[in-house]
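>>> Predicted model follows, preceded by the sequence.
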Amino acid sequence: MSERTAHRKMPGRALLIVGVCLTLLGSVGAWLLLGREKSAPCNGLAESQRVQKSVGTAVHSGMSCAALGDAIVKASVGIEPGRHTQAQAQAVKDVLFALGFGQPKDFTLDPALRAPLAAVLVDYTADVHTMLAGSDGKYVTEAGPSRDPWEADGTYHLAAFSEILKDTVRAVAQDPRAYATVRAAQTHYATQRLAAVPADATGYAFINPAMDNARVLGTLNGLTAGHSRDRAWRTTLRDHLLQAPPDPITVFWAQKLKGTSQAQLTDVLREQALDMTLAWSSTRTVEEPTRQGLLAQVETTELHAFQTIKP
C-alpha cells in the first residue's frame, strides 16, 4: 500500500474510533442516569427487609420518608433516655447496616431522615461515643450484622462497623441543626466522663476519658470538614450549639464559641477537646508535668483522629 493510500484511509479509521468512544460514553451516561432514576426513595430503608422486620409493620414500600423517620424513632428510642430494650437496640443496628450496605460513601441522606436519625444517635450517645473512641474491644467483637445487642449496666447496647457509623454521622450532618444535637450530646457525655474520674485516679484511669473525648471530637471534626467553607452551615451550627447550657468543664470553650465568627468556627471546634481537658485538669490535684503531658496527648490525639477522617 502506497503512502498516499494510507493517508486516504486514516480519516475513516479515526472516525470509527471516535464513533466507538461516543457510543461508550453514551452508554455510561445512560447507565448513570438510569442508576439515579432507580435510586430507591428514603435511601432504600423502607424496602429493607431487616428494617421492616425490626422497626415493625408500619414500614412498607412507598411510605413517606417523614413517616419512616417517625417509625424508626418510635421503634428505637427508649422511654427513659439511654435505656433500651433488645428490640430497640436491634432496630437501630438494622437501620445502620441497611444504610451502610446500601449506599455509596458520602451518600446524601434524605432530608426527612436527618433529624430522626440524629434523635436516635443522641439516645444512644454512650454507644456512639464508645464506637467512635474505639476504646472497648466488646464493640469490635459485637459489631457484625449477625451479632445481637447485649445487656450490661441495666440496658441493651449495640455495635456496628466503625465506617458504617461514621458514614451515618456524616450523612446526618448534612443538616447542621441535626448535627448540632449529636455534637451537643457527645459534649455533655464527654463532660460526664471527665467529672466521674475519681479524685485519686492515676495512670490510664486518669487519662483515658480525656483521650477518648479527643478521639470522638476529632472524628466528628473530620467527618464534617467538608462543610468548612459553607458559611450558612457553620453559622447555623454555631447558633444551635450555643443553645446548650454550659457546665464548669465546657464554660471556657462555650465562651470562645460565643465570641467567634462563623469563619473561625472550625478552629474553635478543633480546640474543644483541649479546652475541656484544660478546664477539667485545672481543678484536679495533679502535678503540673502530668497535666501538661495529658494536654499534649489530647491535642495530638484529636489531630490524628481529625486527619484520619478529613476528606
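Cool, the structure landed. Numbering: from 1, shown residues only.

>>> all contacts plus neighbour counts: C-alpha atoms, from now on.
Fine.

>>> list the contacts for Arg270?
Contacts for Arg270 were tallied using C-alpha atoms under 8 Å, 6 or more residues apart in numbering; they are 217-218, 221, 302.

>>> Mind jotting down where the helices sit in the stretch 201-311 of the chain?
203-223, 231-241, 251-259, 265-270, 272-281, 288-309 (DSSP state H, counting those that start in this stretch).

>>> re the thing from before, any chance of the contacts of Arg270 in TSV, with distance to Ala173 and neighbour count too?
Below are the contacts of Arg270 laid out as TSV (distance: C-alpha to C-alpha, whole Å; neighbours: other C-alpha atoms under 10 Å):
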residue	distance to Ala173	neighbour count
Leu217	14	29
Gly218	15	31
Asn221	11	24
Glu302	19	28
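
>>> so where do the strands sit in the stretch 101-250 of the chain?
For the stretch 101-250 of the chain, the strands defined by DSSP state E, counting those that start in this stretch occupy 150-152, 155-157.

>>> Quick one: these as JSON lines, columns for mean neighbour count too.
Conversion of those to JSON lines gives the following (neighbours: other C-alpha atoms under 10 Å):
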{"stretch": "strand 150-152", "mean neighbour count": "12"}
{"stretch": "strand 155-157", "mean neighbour count": "20"}
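
>>> Leu96 is nearest to which of those strands?
Proximity of the strands of the stretch 101-250 of the chain to Leu96 was assessed by C-alpha to C-alpha; the nearest stretch is strand 155-157, lying at 13.9 Å.

>>> what about that closest one, distance to the chain center?
20 Å (C-alpha atoms, centre = their mean, to the nearest Å).

>>> I'd like to know which elements it is packed against.
Here strand 155-157 touches helix 86-102, strand 150-152, going by 3 or more C-alpha pairs under 8 Å, 6 or more residues apart in numbering; DSSP states H and E.

>>> Okay, one more to line up with it:
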Amino acid sequence: MRTSSGSASSCGVLQDDERVQKALGDDRYDAGMSCAELGAAVKAVTVGAEPGAHSLRQAQAMKDVLLAVADSLDETGGRLDPELRLPLGEMLSGYRADLQQIMGLTPVDYVRHGPASKPAWEDDEGGVHVSVSWKPALLPVVRAVSEDPGAYAVIRDAMTGQAADGLAAMKPDSTGDMLSAPPARSSWALGSLDGVAADVVGDLERERGQEWQTAVLDALTPTGGGGKGAAVPVFSRDAEGYLVARWRRHLAAEGTKSLEAQGASMFGDWCDAVGVTGAGRDTVADRAGRGQRTAGREVLADLGD
C-alpha cells in the first residue's frame, strides 16, 4: 500500500508487522482492516477501562505497538496516516504517568526498562509500568501523532493532568527536593511537548501553522479559547481538578504563548491554594520555567537533526 506521495502507508506497514499482529491477537487482527479499524483495535488492546489502569498484557501490547510505529516511520518518511493519529494519541495519553517519566527527567527504572528487549513490569506496590527509549522511539511517534492538533491536545491534556496529580500529592510544608522535584519533572515533560509543537508549526505554512495552534487551543479550552471554562472545584475536595481547571482558565485568557510557562504557572496555583510564599517558592518556579524552556529547545534541536 502506497500513499499519493509514493511513500509507504503506515497502516499497511503496521498491518504487516508481527508485533502489531501479536498485540492485536487473533480476535482483533484482520489483514483487510481499514486504517480506522486498525487504530480502534490498537486502542482497544492497550488502554484500560480507566485512565492509567492497565494490565501487564495491555502495557506490553502498548510497548510493542509503539516500537512498531517508531520503526514504521523510517518507511513512511516520518508520517502517519491521518486515521491513526488520534487513536495513537489516545493510547499514549492512557499511560500518562509513564509518558511523563520518559519525556521528563527519566529515572533509572525507566532507563533500564527502555530497550526493546525489556518488557513492561510491575513494581513492588503492584503498579504496572512501561518504558521505551526517548529519542529513537517515543519522540518520533509523538511528533508524527501531533500533526493532528486534536491528538496533540489529547497528549498535552494528559501531561497537564499528570502535572496536577504530582502537585496535588505534595505537602504544603515540603522543602528541598520534595518541593522542587514534582514541578521540575512535569515542566520538563511539558517543555518536550513545546518543542514538538514548535517543530510541527515550523513545518507548516504560516496560515496553516496558525490554524494548528488555534485548533490546539480550542481543544484544550472546551469553551473555545476566550471563555471562563468549567467551574473550578474546591481545592480541598479535588486538588487535581482544581489545578487543571485553573490552568485552563489561564490558557483561555492568555492564549497559546502561556503554554511555554505552564509548569511554573501550575506550581504557582498550587502555592496560592496551600499558602506557600517566600523566596523558596520563587526559586522553584524559576527553575521550573527554565527547565521547561530548556527541554523545548533540546527537543526542537533533536527533531531538526
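Yep, that arrived. Note that this is a predicted model, so its numbers are computed, not measured.

>>> List the TM-score for the superposed pair.
In this superposition the chains share a TM-score of 0.83, using TM-score structural alignment, normalised by the length of structure 2; 275 aligned residues with a C-alpha RMSD of 2.4 Å.

>>> Can you add distance to Gly137 of structure 1 and give the helices of the stretch 201-311 of structure 1 back as a markdown table?
Formatted as a markdown table, these follow (distance: least, C-alpha to C-alpha, whole Å):
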| stretch | distance to Gly137 of structure 1 |
| --- | --- |
| helix 203-223 | 14 |
| helix 231-241 | 31 |
| helix 251-259 | 31 |
| helix 265-270 | 27 |
| helix 272-281 | 23 |
| helix 288-309 | 18 |
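
>>> So what's the residue count around Leu88 of structure 2?
Neighbour count of Leu88 of structure 2, defined by other C-alpha atoms under 10 Å: 28.

>>> Ok, Gly62 of structure 1 next?
12.

>>> With Glu125 of structure 2 instead?
Glu125 of structure 2: 6 surrounding residues under other C-alpha under 10 Å.

>>> Run through the residues that contact it.
Glu125 of structure 2 neighbours (C-alpha under 8 Å, 6+ apart): none.

>>> Translate Asp177 of structure 2 into the numbering of structure 1.
Residue pairing (TM-score structural alignment): Asp177 of structure 2 is matched to Tyr204 of structure 1.

>>> gap between that match and Met211 of structure 1?
10 Å (C-alpha to C-alpha, to the nearest Å).

>>> now Thr108 of structure 1
31 Å.

>>> The two: which is more packed in?
Met211 (25 against 15).

>>> Now for the closest residue to that one other than its chain neighbours, how many residues are close by?
Once flanking residues are discounted, Met211 of structure 1 sits nearest to Val298: 5.7 Å by C-alpha to C-alpha, 6 or more residues apart in numbering. Residues lying near Val298 of structure 1 (other C-alpha under 10 Å) number 27.

>>> I'd say Val298 of structure 1 and Val216 touch.
No - counting by C-alpha atoms under 8 Å, Val298 of structure 1 sits too far from Val216 to count as a contact (11.1 Å).

>>> rewinding a little: quick one: closest of the helices of the stretch 201-311 of structure 1 to Cys42 of structure 1.
Each of these was scored for nearness to Cys42 of structure 1 using C-alpha to C-alpha, and the closest is helix 203-223 (21.8 Å).

>>> Which residues in the closest one does the neighbour count mark as buried?
Using 16 or more other C-alpha atoms under 10 Å as the test for burial, helix 203-223 of structure 1 gives 206-223.

>>> mind checking what Met266 of structure 2 lines up with in structure 1?
The equivalent of Met266 of structure 2 in structure 1 is Met276 (alignment by TM-score structural alignment).

>>> pretty sure that match is touching Ile249, no?
Yes - Met276 of structure 1 lies in contact with Ile249 (C-alpha under 8 Å); the separation is 5.6 Å.

>>> what touches both of the two?
With C-alpha under 8 Å, 6+ apart, Met276 of structure 1 and Ile249 have common neighbours Thr191.

>>> How about Asp302 of structure 2, nearest residue that isn't a chain neighbour?
That would be Lys135: by C-alpha to C-alpha, 6+ apart, it lies 7.7 Å from Asp302 of structure 2.

>>> my bad, Leu300 of structure 2
Using C-alpha to C-alpha, 6+ apart, the closest residue to Leu300 of structure 2 is Gly195 (4.7 Å).

>>> Looking at structure 1, name the residue matched to the one you found.
Using TM-score structural alignment, Gly195 of structure 2 lines up with Gly222 in structure 1.

>>> Now do the contacts for its match.
So Gly222 of structure 1 contacts 305-311 (C-alpha under 8 Å, 6+ apart).

>>> which of the residues you listed show up in structure 2 as well?
Retained in structure 2 by both residues aligned by TM-score structural alignment, their matches' C-alpha atoms under 8 Å are the following of those: 305-310.

>>> got a winner among these for most neighbours?
Using other C-alpha under 10 Å as the neighbour criterion, Phe306 leads those with 24 neighbours.

>>> What does it correspond to in structure 2?
Using TM-score structural alignment, the equivalent of Phe306 of structure 1 in structure 2 is Gly296.
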